[in-house]
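Visitor: sequence and predicted model, in that order:
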Amino acid sequence: MRQTSEAPFLGRHEELARMGTWLDRAADGEPRIVVVDGTAGIGKTSLIRRFLAGRARDCRMLTASGEELERDLAYGLITQLMGHLPGAAGAVLPEAADGAASGPAVQDPVSVGAVFLDALGRFQDRKPVVLVIDDIHWADTPSLHALTFVLRRLRVDRVLTVLATRDSADPRLPQGLHRLVQDETTLRLTLEGLGVPELMALNAALGPASLPRRTMVRLRDHTLGNPLHVKALLQQFPADVLGGRAVLPAPRRYERIIAERLTACAPGTRRLVQAASVLGMSSPLHLAAEVGAVAEPLTALTGAMTCELLEEGPIGTPPQVAFPHPLLRAAVYRGLEPAERSHLHRVAAGLTVDPWIALQHRVHAAARPDGQLADDLAEFASQQSAKGAWSAAASASMAAARLAAEPGRQARWLLQGVEYLLLAGDVSQAAELERTVRGLAPDAEQHYVLGHLALTTGRLDEARRELATCWDTCDATTGPETLRKAAEQMAWLCLIQGDAPRIIHWAERGLALPPGERSSFLRDSLAIGLALSGDYEQGMRSLAHLPDTGPRDTPQQLDGLLARGMLRLWNGQLHEARKDLKEAFDAHRRGGLPYAALVALGFLTDAAYRAGQWDEAIAHGTHAVSLAEDTDQISILAVVHAVTAYLLAGRGDFRAAEAHAESAAEHARVLSDVNDSAFAATARALVHAARGEHENVIEQLSPFLRPEIVHRYGIEEPGLVAWRPLLCEALARTGRTEEAQAVLAPYERRAAERNRPLEQAAAARCRGLLEEARGHAEAAGQAFRDGLRHCAQGDGCWEEALLHLAYGTFLRRSGRRRSAAAELEAAHRTFRRLRATPYLERCDRELTACGHVTVRPRTTWHPVLTAQELTVARLAVQGMTNQQIARELVLSVKTIEYHLSNSYSKLGISSRMGLIDKLARDA
């Protein structure tokens, strides 16, 4: 056997050059992603190391790797990355070492991602950052979601992200990450095997024998040019074996090659390497020595390094050991005799302080089904679920199912694990298990899980069948928890479809059962169902148990809070609605229901839009879209895209608004749901209305007048979605007054019956436009004044500005220019503050027609600042530091600095004092 030596890096010149180009762009403030994929041993890690070696002086490095045995360790990958950030790891993730049993496991990916984003922003202050993640296909799911969250928010950061994986289409990767991989700004490098010239150079470097070209061709064909396999064969076999006529050893015998190399080591070295393989790709030297009973760990490590079996980790305390390649570690691990492997895992379990990692070692040590261990795993899963640590709960339940001796327990814990995956937002992994779930003996629990999965993935008809079957097939053995959760999902399904009577029916059935331990959507569903059926007061009375303020640490303090915020929104209590919805989002995100958190954020966006807090609304809307896409929450995507489009249409950002409206329409088509279609159509109509394209508004919204829709769905409830006032306005402005009257009358009646001031104000504005179109000047004027009176009953709002514009326009056309100017100037102030460009321009034209020259002062900022620049500038004026602004908007500090710099340049100022002066003058 040849002596081992350091092999040179061979080939891959084009790949290195392309990676270098991508790094140069990142260094100039254009964050980029490189994905390197290929089969195991093909050279992904070597390529990345070579690339980093050439750039080490010019960049700062952050490296981490996925670990097969640590895929269930929540935030294990993020914890690795944070360990490279000076002063960050201990400060922001103080409980990371405790794994799933403590802090990070309970945190959601958004919170963890925000912390990492903040630290990453500070890390790039002097040099660009190269963020490298090897074997991302083995990373834990919470880390993948947090990483996706971070990568989507890098705007002008000097960050190059390099991801290595065996398959970039791996279904375990979140859909949001798949979209990033497919983005045009991502460089994808799929590595093939080395060619014969490179393999001949490898042979020459290893020495001493120089093999002929025909032998290297044979090796190339045999291994497909896999450099790791070729190197192993060259080191293991003499030239006559490799060049003879005998069949070459199969590449899969790489394990045997490593085993023979390991056998040649001293006993202490061998035990150290074997123990390290049980602990993972890297581990503390002292822990590996204890597990392997190695008396002289440094001597053993030296021997392992000589044989290229281990590497010394970064210099630090305590010393670390690491395997050069995952395949090498896997070969050592698989080469252990089963009894020895089990023994080492048992020893490791006894030495590990983290409860979850200790349980995992016990799982790997188990030689047969183990009822006690399965019970311990199930208990751990229960503890984690109680804290909202759904990912850790899912992993523990799945392990319990594998180890349970009784088929009934296997099925129960598997089903529980799939539900936890759905609650964790890990929809893709749950979907992969659907066939397994269908193979179980049918019972109520199975039908519930299949229904929950179908609902989460947007298959509404299938979800209804499965959830109904859950109730129909329940018997004395069916626990009330299963039925309560089935009722909860059925109520949610009915809510998506706006079927108020069925929402109430299922919510009441679920609430009639004994209460559960986790948060539930049943109280929310009941209140929303009552409100959609017209009984707003009864809906609010059903929420009387809620305290006015937090904390929201128990189901009793949380359940129903989202509904209260929504009902207050529909009732025009915008300040109270925003408060409730923000609390509901925060509380559900900490450990409640993921889909409830997103619903809260979506309607919080709508509330801020109606309240005229558009910077806040845009921040919420983009956040909601990102979260829903990153966690595959299909059922809420139409709504969050639609309400985000509302804002962008108002700002005149028509291209972005249309993109969101089209996305909303596409998701509504997937769900085949009228309510979502109404949100999407309203978003499209608002784009046309802002452009003054009234015929297009009519085309978008007229289909909702069909009797089968009008008499069945919740879109008729005033305050939910504003399609009727939009349609009525468009009909009035195009002279179709009889049609406008038919659209307006039921809306006026319902708004008055519900006593909803803002809806009455919108109805009054539409009445004014209609009467003006009919030539009834007195009735029109009275309607506009009634609308403003309704607005005065609450906080300032967007509807009030629209009323001032409509009334001012009416007065100007009636020849009352002085009165008109007063109304138009009130509208103008709001439009300028909100940067509602289409409406501002319309208002300017009306003021000019009144004889008022609307010369905007040179200090005006809204025509030149982007939405993001304006949001950042306003927060800066409030006295927030760059870091505080970054945390508030969940962006990097670098991005905040970039936006402020652009704002200074555009406004001709050089400091925050100048910014305060500019914004104060225009307020």
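Guide: In hand now; what should we look at? Keep in mind it's a predicted model, so treat the numbers as computed, not measured.
Visitor: switch to C-alpha atoms for all contacts and neighbour counts from now on
Guide: Noted.
Visitor: quick check: chain neighbours aside, which residue is closest to Q868?
Guide: Take Q868 and drop its neighbours on the chain: the residue closest to it by Cα to Cα, 6 or more residues apart in numbering is H899, 7.4 Å away.
Visitor: nearest residue to F116 other than its sequence neighbours?
Guide: The shortest distance from F116 to any non-neighbouring residue, by Cα to Cα, 6+ apart, is to M82 (7.0 Å).
Visitor: for the one you found, what are its contacts?
Guide: Neighbouring residues of M82 by Cα atoms under 8 Å, 6 or more residues apart in numbering: A88, A89, F116, A119.
Visitor: I'd like the distance from the strand or helix carrying V241 to the chain centre, please.
Guide: In the assignment (DSSP states H and E), V241 maps to helix 239-243. Relative to the chain's own centre, helix 239-243 is displaced by 54 Å; criterion: Cα atoms, centre = their mean, to the nearest Å.
Visitor: just after that helix, pick out the following helix or strand.
Guide: Using DSSP H and E, the first helix or strand after helix 239-243 is helix 254-263.
Visitor: from L567, how far out is the closest residue to A531 other than its chain neighbours?
Guide: Once flanking residues are discounted, A531 sits nearest to G539: 5.6 Å by Cα to Cα, 6+ apart. Noted for G539: a distance of 8 Å to L567, by Cα to Cα, to the nearest Å.
Visitor: joint contacts of those two?
Guide: Counting by Cα under 8 Å, 6+ apart, the residues touching both G539 and L567 are I528, A531.
Visitor: can you lay out the contacts of M82 as a markdown table showing distance to P707?
Guide: Below are the contacts of M82 laid out as a markdown table (distance: Cα to Cα, whole Å):
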| residue | distance to P707 |
| --- | --- |
| A88 | 60 |
| A89 | 60 |
| F116 | 52 |
| A119 | 56 |
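Visitor: by neighbour count, which of those residues wins?
Guide: F116 (25 neighbours; other Cα atoms under 10 Å).
Visitor: pretty sure A587 sits against L558.
Guide: Yes - using Cα atoms under 8 Å, A587 is in contact with L558, at 7.3 Å.
Visitor: please compare the first structure with the one that follows:
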Amino acid sequence: MSPDRRPGRGSTLIDREAERKILVELLNSVRGGESRTLVIRGDAGVGKTALLQYMTEQAENCRVVRVTGVQSEAELPFAGVHQLCLPLLNRLDRLPAPQREALRVAFGLAEGSVPDRFLVGLAVLSLLSEAAEVQPLVCLIDDQQWLDRASALALGFVARRLGADPVGIVFATRVTGDDTAGLPELHLTGLPDADARALLESELNGPLDTRVRDQILAETRGNPLALLELPRGLTRTQLAGGFGLPGVAPLTARIEDSFLRQLNALPSESRRLLQLAAADPSGDTLLVWRAAKRLGIETQTEALVLAGLAEFGARVSFRHPLLRSAAYRSASEHDRRAAHLALAEATDRTVDPDRRAWHLAQAATGPDESVAEDLEQSANRAQSRGGLTAAAAFLQRSALLTVDPARRAQRTLAAAQTHAQAGEFSMALELLATAQSGPLDELQSARIDLLYAEINFASGLGSDAPALLLRAAKRLEPLDAELARDTYLRAWMAAILAGRSATPVGLPEVSQAAQARKLPGHPPGQADLLLDALTLMVTQGPAAAAPKLRAVMDHFTAAGISAEDDLRWGWFAQATASALLVYDPWRTILERQVRTARDVGALDLLPVMLAALGTAIMWSGDFAAAELVKVEEEEVCAATGSPLASLTALALACMRGDQTKAVPLIEKTINEATTRGQGVSVAYANWTAAILYNGLGLHDDALAAATESSEDAPGQFVSLWALPELIEAAVRTGDTELARDALSRLSATARAGGADFGLGLEARCRALLSEGDIAEGFFLEAIERLARTPLRPELARARLLYGEWLHGQDRRADARGQVRTAFEMFTEMGMAAFAERARRELHATGARVHLRTVDAVGTLTAKEALIAELARDGRTNPEIGSQLFISARTVEWHLRKVFGKLGITSRKELDAAMAGERHMLPSA
């Protein structure tokens, strides 16, 4: 390609026809109302920037916004996103309030609680969508690899969530990272020989020795910037004879060397000015003028402009990012420090304190507590805006400049903790090792233990986490009772999640240690009561713990729970209801938790919450509602990059008896959970597998799966849920001793909970192990109790088992009544395997019945069904978009398709169109 290389001038490309065609097609799609994303990947100088400039020139009838990543700006949170969104902020007021406030806080325009990074990403998505309402929008991100981490994550999120928005996003980057992985990619390589030769010759003013030309073509490998820049600064003698072109340095370094030759040819004052401008990544021309005055540099730019190296307009523009790098590198260490000091002094400490602190840090010649303090304050500001990576970088630099060894260790530990919160575990571990070498007090040392444990837990190494967290909790106990309590709770959660995978300690050991801890002198708070109730249940059983479990349950189902307490302790609170087999409070707590997480944008917590809520809803037999939760769960995981498999999808497939879909999901879940040391997911997969196999009548397989699940954490949670499956399968295979042992465990919890849910399951299982009138009494009790609960699948199964027992007693007429009711319930819910089992039983009693199938509502996809449901419930398009991480325009696009499929024209008709048919929503 042969562009005019002066900054600010257009480019005329003489090559890259295939690539230009792709970019023009992208622009046409955006102009046509569609969204498009593209990653242009290639080495430095290969022409990515020129292609972005070409897009700018071709983007007729589109609005173009651009941002360029700068390596030295990577410590300033949301700098890239702010640069991109700045021209669009006049539409900020049109965003939903949580998104608007998140973006204002992220940009430092307002103070508030730390915004969730995914909420910021959703706000950027909504802002781009709003801007595109006026005119199709094209976002060009150059040097994406140098964006600050917060911006890179936000823009990667946006690129994956674009829907029916006339928005195009094109990234130009040297490497594909996690931020852009999986997006459509255009790999840019060197020019073909003919084009490379034409480009080289177009830039030469005289003849070139053939051997030199061939050497340049071979060594540049068609890299356009290298073809343009390497010959510059060489004499005609060198070009004629080939001197001055050694081929030993990497190509990027050789391009920079070419720029260095051009810089060295400049007058001294011009070179110093360019070095000063290179030291400040903001491109603020007025700031550079002020700093130049402090250094006594005459601000004459004619030589720079004439040489085509830089332009000093509204912003300082370098001809190429490598030129900025070369200019900065060309200054001596003394001159670089002087430039940064002048820039710091020229920066207003009230308007831009973080950039001032950053320049002062670069100017420091050694430890400087004043600068270290400024950097620490910058870290606090960055963290309050959600810029965790930036905060960690500020703290890390602050620690290096700290004079006092103890304070240095403290700041290093803080930097490690912030890196861990940002998911940068390897850097956090490096800093922890550094912090350990400094003077630490006992509390700091215990905090290091805690951070090691939390990194282990967060990085997915679930089997070791309980032991590490328990060790940290014990060390913290005499030092910080509140932090110790919170750590015991985390250790308890880690032990639940690890299950049988936990080594060398598990749930019993964690619970025993927590029960033995020294209680604080003040009255216990809700967190203390939570820990006491949950650990007492493990150490002394559900009967002893029931009063305390109920007290916690009652507190968290009452009105007035704050959002903070709900998010912090709600997961533990729902466990108190689940542990006692009490359904309504369990679901109430879960539903409120999910609402709260949505409202405040706590998207990192949503996948686990939705999985639990999906399980509770699925257990009620409302598979359509569970299907909607599953869709949201999958949308959240896709948006946040969560590796969690959809447990709701697994449970639904097993409950429906869809063996073809269920078995691969069971195997996948078990394999992935085993690798991560998450025993609870293995237990969950085995529990749902047992449901599947009992429905299919494969009782040997059901027994094996239920046994595996029940042994994970005996008598607790998923292992408790597996007991009814184990009892039914054991009875059917003749292992009554195993069934009676399982019944004993189930009975302890059911009677402690005292709810119809648990007592109904217990009665049903006890009936299977009884005879005569006693058995029938328990069957009737089970049906009566379960009929008072929302648990329709369990009620239908009780009727089926009772009918099968009646058939065995040669009471065919009575049997037919129970089994027919069960069959109708199974069919209505969509439990195909159990319905077929009931149909076979009816056939055996002499009745004739055929399986009935129903079509889905219209041809709605699962996502369309969810959007229709939310719209029917009165949610606005922005509210639906916030819940599903899509723009309001994309919601409207989906609703138009829904209206067409249902044959309606407005939201008002949704209720009638979908009434009575929610059970038939698709299971895709």
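Guide: Thanks, I have it. Nothing here was measured: the structure is a model prediction, and the numbers come from that model.
Visitor: in the helix or strand hosting the residue nearest to A531 of the first structure, which residues are buried?
Guide: Assessed by DSSP H and E, G539 of the first structure sits inside helix 536-541. In terms of neighbour count (16 or more other Cα atoms under 10 Å), helix 536-541 of the first structure has its buried residues at Y536, G539, M540.
Visitor: packing partners of it?
Guide: Applying 3 or more Cα pairs under 8 Å, 6 or more residues apart in numbering; DSSP states H and E, we find helix 536-541 of the first structure packed against helix 522-532, helix 561-570.
Visitor: who's in contact with the residue positioned nearest the centre of the second structure?
Guide: Residue closest to the mean C-alpha point of the second structure, counted by Cα atoms, centre = their mean, is T640 at 2.1 Å. Residues in contact with T640 of the second structure (Cα under 8 Å, 6+ apart) are F118, F157, L603, D604.
Visitor: of these, which is the most crowded?
Guide: Going by other Cα under 10 Å, F157 tops the contacts of T640 of the second structure with 25 neighbours.
Visitor: name the nearest residue to it, ignoring sequence neighbours.
Guide: Nearest one to F157 of the second structure, counting by Cα to Cα, 6+ apart, is G121 at 6.0 Å.
Visitor: return the residue of the first structure aligned against that neighbour.
Guide: Using TM-score structural alignment, the equivalent of G121 of the second structure in the first structure is G113.
Visitor: that match and A146 touch, don't they?
Guide: Yes - counting by Cα under 8 Å, G113 of the first structure does reach A146; the two are 4.5 Å apart.
Visitor: check which helix or strand covers the match of G121 of the second structure.
Guide: Here G113 of the first structure sits within helix 109-123, counting by DSSP H and E.
Visitor: mean per-residue distance, that helix versus the second structure.
Guide: Following superposition, helix 109-123 of the first structure is found to deviate from the second structure by 3.2 Å on average (mean Cα distance after the TM-score superposition for the first structure).
Visitor: for that helix, name the packing helices and strands.
Guide: Checking 3+ Cα pairs under 8 Å, 6+ apart, helix 109-123 of the first structure ends up next to helix 76-82, helix 141-151, helix 882-889, helix 893-907.
Visitor: helix or strand right after the first one?
Guide: Past helix 76-82 of the first structure, further along toward the C-terminus, the next helix or strand under DSSP H and E is helix 89-92.
Visitor: which residue in the first structure aligns with Q716 of the second structure?
Guide: Residue correspondence to the first structure (TM-score structural alignment): Q716 of the second structure is matched to E717.
Visitor: show me the contacts for that match.
Guide: By Cα under 8 Å, 6+ apart, the neighbours of E717 of the first structure are L532, S533, G534, R750.
Visitor: most neighbours of all these, which one?
Guide: In the contacts of E717 of the first structure, the most neighbours by other Cα under 10 Å go to L532, 28 neighbours.
Visitor: any idea how far that one is from L720 of the first structure?
Guide: 9 Å.
Visitor: list residues touching both of those two?
Guide: Joint contacts of L532 of the first structure and L720 (Cα under 8 Å, 6+ apart) do not exist.
Visitor: before we move on, back to that, surely the residue nearest to Q868 of the first structure touches T871?
Guide: No - look at H899 of the first structure against T871 with Cα under 8 Å: they stay out of range, at 9.4 Å.
Visitor: re earlier: looking at the contacts of M82 of the first structure, spot the one nearest A366 of the first structure.
Guide: Checking the contacts of M82 of the first structure against A366 of the first structure by Cα to Cα gives A89 as the nearest, at 34.0 Å.
Visitor: rewinding a little: tell me how far the helix holding G113 of the first structure lies from the chain's centre.
Guide: So, by Cα atoms, centre = their mean, the centroid of helix 109-123 of the first structure is 14 Å from its chain's centroid.
Visitor: repeat for stretch 881-890 of the second structure
Guide: Distance of stretch 881-890 of the second structure from the chain centroid (Cα atoms, centre = their mean) equals 16 Å.
Visitor: ok, residues contacting that stretch?
Guide: Contacts of stretch 881-890 of the second structure (Cα under 8 Å, 6+ apart): 122, 125-126, 129, 161-165, 598, 632, 635-636, 639, 877-880, 891.
Visitor: rerun at 6 Å
Guide: S126, R161, G163, A164, N877, P878 (Cα atoms under 6 Å, 6 or more residues apart in numbering).
Visitor: counterpart of the fifth one over in the first structure?
Guide: Residue mapping for N877 of the second structure onto the first structure gives N882, with TM-score structural alignment as the criterion.
Visitor: ok, its match to V872 of the first structure distance?
Guide: For N882 of the first structure, the distance to V872 of the first structure equals 9 Å [Cα to Cα].
Visitor: compare the two (neighbour count), which wins?
Guide: Neighbour totals were compared for N882 of the first structure and V872, and V872 leads with 24 against 19 (other Cα under 10 Å).
Visitor: residue in the second structure matching that one?
Guide: Using TM-score structural alignment as the criterion, V872 of the first structure maps onto I867 of the second structure.
Visitor: how near is the counterpart of T235 of the second structure in the first structure to N203 of the first structure?
Guide: Aligned counterpart of T235 of the second structure in the first structure: P238 (TM-score structural alignment). In this view, P238 of the first structure and N203 of the first structure are 12 Å apart by Cα to Cα.
Visitor: neighbour count: these two, which is higher?
Guide: Per other Cα under 10 Å, whichever of P238 of the first structure and N203 has more neighbours is N203, with 21 against 14.
Visitor: looking at the second structure, which residue lies furthest from center?
Guide: What lies farthest from the middle of the second structure is T237; by Cα atoms, centre = their mean that is 58.5 Å.
Visitor: once you drop chain neighbours, what's closest to that one?
Guide: Spatially, and ignoring its direct neighbours in sequence, T237 of the second structure is nearest to F243 (7.8 Å; Cα to Cα, 6+ apart).
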